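> just coords:
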C-alpha cells in the first residue's frame, strides 16, 4: 500500500466517478465499493465510499454530501507520453466538464486535471532562453496542449 493516497470527497457520485476514471485510464480498476449496511439510519445499500487504482495509483472516493466541493487549488497531473494520449485524455476527461487553459480542465465532477505531454518539460528547458520563452508564450495561448505547435514555436 502506498503511503499517501489521494482522497476525493464527492456529494454522492463516488461510485460513478470511480467507474468513469477507471474506464479512461489503462491498467486501472475499482478495488472496493463500500455500501451502507442495514443497521444504519441512512439509506441501506447507498454507496459510502469507493477505492480504485489509476495506473497503479491508489485513490479513495467518499460520498460526503453537498458541503464538499472541489477547488482549483489542487489538481491531478497526468504526464502523457505523446499527443495521442493527450488528445484522448483531454476529450474523455472533459466530457460534461469544462476545458481550461494550458492543459487544465475540470471533469464533470468538478475535479481539476492537468493533461501535460512529457515533451513540454524538454521544450521549456535548454540553454536558449529565447526559445524557452517562445514555447511558454505558445502554451499560454492553448487550451489542450499541442506538441507540434510547441516544437514549431521552439524552432522559431
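Happy to help now that I have it. Computed from a predicted model, the values in this text were never measured in an experiment.
> switch to C-alpha atoms for all contacts and neighbour counts from now on
Noted.
> going along the chain, name the strands of the chain.
Ranges of strands within the chain are 6-10, 29-35, 47-54, 57-63, 76-80, 98-99, 104-106, 112-117, based on DSSP state E.
> using a markdown table, please lay out those strands together with mean neighbour count and distance to residue 123.
Shown next, in a markdown table, are the strands of the chain (neighbours: other CA atoms under 10 Å; distance: least, CA to CA, whole Å):
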| stretch | mean neighbour count | distance to residue 123 |
| --- | --- | --- |
| strand 6-10 | 17 | 29 |
| strand 29-35 | 15 | 33 |
| strand 47-54 | 20 | 27 |
| strand 57-63 | 19 | 27 |
| strand 76-80 | 15 | 14 |
| strand 98-99 | 17 | 23 |
| strand 104-106 | 24 | 18 |
| strand 112-117 | 24 | 10 |
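> out of these, the one nearest residue 90 is which?
Closest to residue 90 of these is strand 112-117 (CA to CA; 6.5 Å).
> quick one: contacts of that closest one?
70-72, 74-83, 86, 89-90, 103-107, 144-145, 147 (CA atoms under 8 Å, 6 or more residues apart in numbering).
> that one: how far from the chain's middle?
The chain centre lies 6 Å from the centre of strand 112-117; the measure is CA atoms, centre = their mean, to the nearest Å.
> and for stretch 137-154?
Relative to the centre of its chain, stretch 137-154 is centred 20 Å away, using CA atoms, centre = their mean.
> what do you get for stretch 88-106?
9 Å.
> ditto for stretch 55-64
Worked out by CA atoms, centre = their mean, stretch 55-64 lies 12 Å from the chain centre.
> so what touches it?
Taking CA under 8 Å, 6+ apart as the rule, stretch 55-64 contacts 2, 5-15, 18, 25-28, 47-53.
> now the strands of the chain in CSV, with distance to residue 131?
Putting the strands of the chain into CSV (distance: least, CA to CA, whole Å) gives the following:
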stretch, distance to residue 131
strand 6-10, 36
strand 29-35, 41
strand 47-54, 35
strand 57-63, 35
strand 76-80, 22
strand 98-99, 27
strand 104-106, 23
strand 112-117, 18
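> one more to weigh against that first structure:
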C-alpha cells in the first residue's frame, strides 16, 4: 500500500533547508529526515547553485511530511501561513514555545503565535482553547477570547480562570 501523503507543505529557504529540517526534527517526537537531494550541473544557469549543494530535504514531523527547498533569497516567510501545534498540557505549550523561539522572534507575535529563527510562523495552541472558543458568543467564550488577546504564549490556567469567570 502506498502511504505517500497526498499534500505536503514545501518550505522555501535561501540556503538553510537541511539546517532547518534538522532543527525541526530535533524538536518533534516521531520525526525524521527522509531524504536529501542535491543540485547537479543541469540548470546551473537558472538556479545558480553549486553542484552537490543541498536542493531539497524531505522530512517528517509527528507524521506530517514536509519538503524544505533551498531556492534562494527571493521569497521570505510571512504570517499568512503558519503551522498549528495542538498541545494537551501547559508543559507541552512551554516546551514548543521555548524550542521554537530559541533564536527566533516572539516579540511581535501574540495569541500563541511565534516566529522561529528561519522566519516560519507557528501557533502553539492548547487544545482546550478550541473548546473554550467553540461557540464564540457565550460570556465564557468572550472572556476566554479577551484573556487570549492579552497573551503572547498561551497560559492554560489563566484562560480557564477567564472562561470560568474566576479572576
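Sure, I can see it. These numbers come from a predicted model, not from an experiment.
> so after superposing, what's the score?
For this chain pair, the superposition-based TM-score is 0.94 by TM-score structural alignment, normalised by the length of structure 1; 156 aligned residues with a CA RMSD of 1.7 Å.
> closest to residue 129 of structure 1 out of the strands of structure 1?
strand 112-117 (20.4 Å).
> what stretch of structure 2 does the closest one fall on?
Under TM-score structural alignment, strand 112-117 of structure 1 corresponds to residues 121-126 of structure 2.
> where's residue 63 of structure 1 relative to residue 1 of structure 1, distance?
To residue 1 of structure 1, residue 63 of structure 1 is 22 Å away according to CA to CA, to the nearest Å.
> ditto for residue 114 of structure 1
Distance of residue 114 of structure 1 to residue 1 of structure 1, given as CA to CA: 25 Å.
> swap in residue 139 of structure 1?
In terms of CA to CA, residue 139 of structure 1 sits 37 Å off from residue 1 of structure 1.
> do the same with residue 25 of structure 1
With distances taken as CA to CA, residue 25 of structure 1 is found 20 Å from residue 1 of structure 1.
> quick check: closest non-adjacent residue to the most centrally placed residue in structure 1.
Centroid check for structure 1 by CA atoms, centre = their mean gives residue 113 as the closest residue, at 3.5 Å. Nearest residue to residue 113 of structure 1, sequence neighbours excluded (CA to CA, 6 or more residues apart in numbering): residue 76, at 4.6 Å.
> now which residue in structure 2 aligns to that neighbour?
Under TM-score structural alignment, residue 76 of structure 1 pairs with residue 83 in structure 2.
> list the contacts of that match.
121-123.
> just residue 46 of structure 1 next, same as before
Going by CA under 8 Å, 6+ apart, the list of residues near residue 46 of structure 1 reads 35-36.
> that one corresponds to which position in structure 2?
In structure 2, residue 46 of structure 1 lands on residue 53 (TM-score structural alignment).
> which parts of structure 1 are helices?
Secondary structure of structure 1 by DSSP state H: the helices cover 14-24, 83-94, 119-124, 129-140, 147-155.
> report the buried residues of the third one.
Okay, so that is helix 119-124 of structure 1. Burial within helix 119-124 of structure 1, assessed by neighbour count using 16 or more other CA atoms under 10 Å, is assigned to 119-120, 123-124.
> do the same with the fourth one
By neighbour count, and taking 16+ other CA under 10 Å as the criterion, the buried residues in helix 129-140 of structure 1 are 131-136, 138-139.
> tell me the mean distance between that helix and structure 2 once they are aligned.
Compared with structure 2 after the fit, helix 129-140 of structure 1 shows a mean deviation of 0.6 Å (mean CA distance after the TM-score superposition for structure 1).
> and if you look at the first one?
Once the two models are superposed, helix 14-24 of structure 1 sits on average 0.2 Å from its counterpart in structure 2 (mean CA distance after the TM-score superposition for structure 1).
> and what of the last one?
When structure 2 is superposed, helix 147-155 of structure 1 averages 0.6 Å from its matched positions, counting by mean CA distance after the TM-score superposition for structure 1.
> that helix maps to which residues in structure 2?
Going by TM-score structural alignment: helix 147-155 of structure 1 matches residues 156-164.
> check the offset of that stretch from the chain's centre.
25 Å.
> do stretch 141-156 of structure 1 as well
21 Å.
> ok, residues contacting that stretch?
83, 86-87, 90, 99-104, 115-117, 119-120, 123, 131-132, 134-135, 138-139.
> again with stretch 31-39 of structure 1
15, 42-53.
> let's have these in TSV, adding distance to residue 34 of structure 1.
Shown next, in TSV, are these (distance: CA to CA, whole Å):
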residue	distance to residue 34 of structure 1
15	9
42	14
43	13
44	11
45	9
46	9
47	6
48	6
49	5
50	6
51	9
52	12
53	15
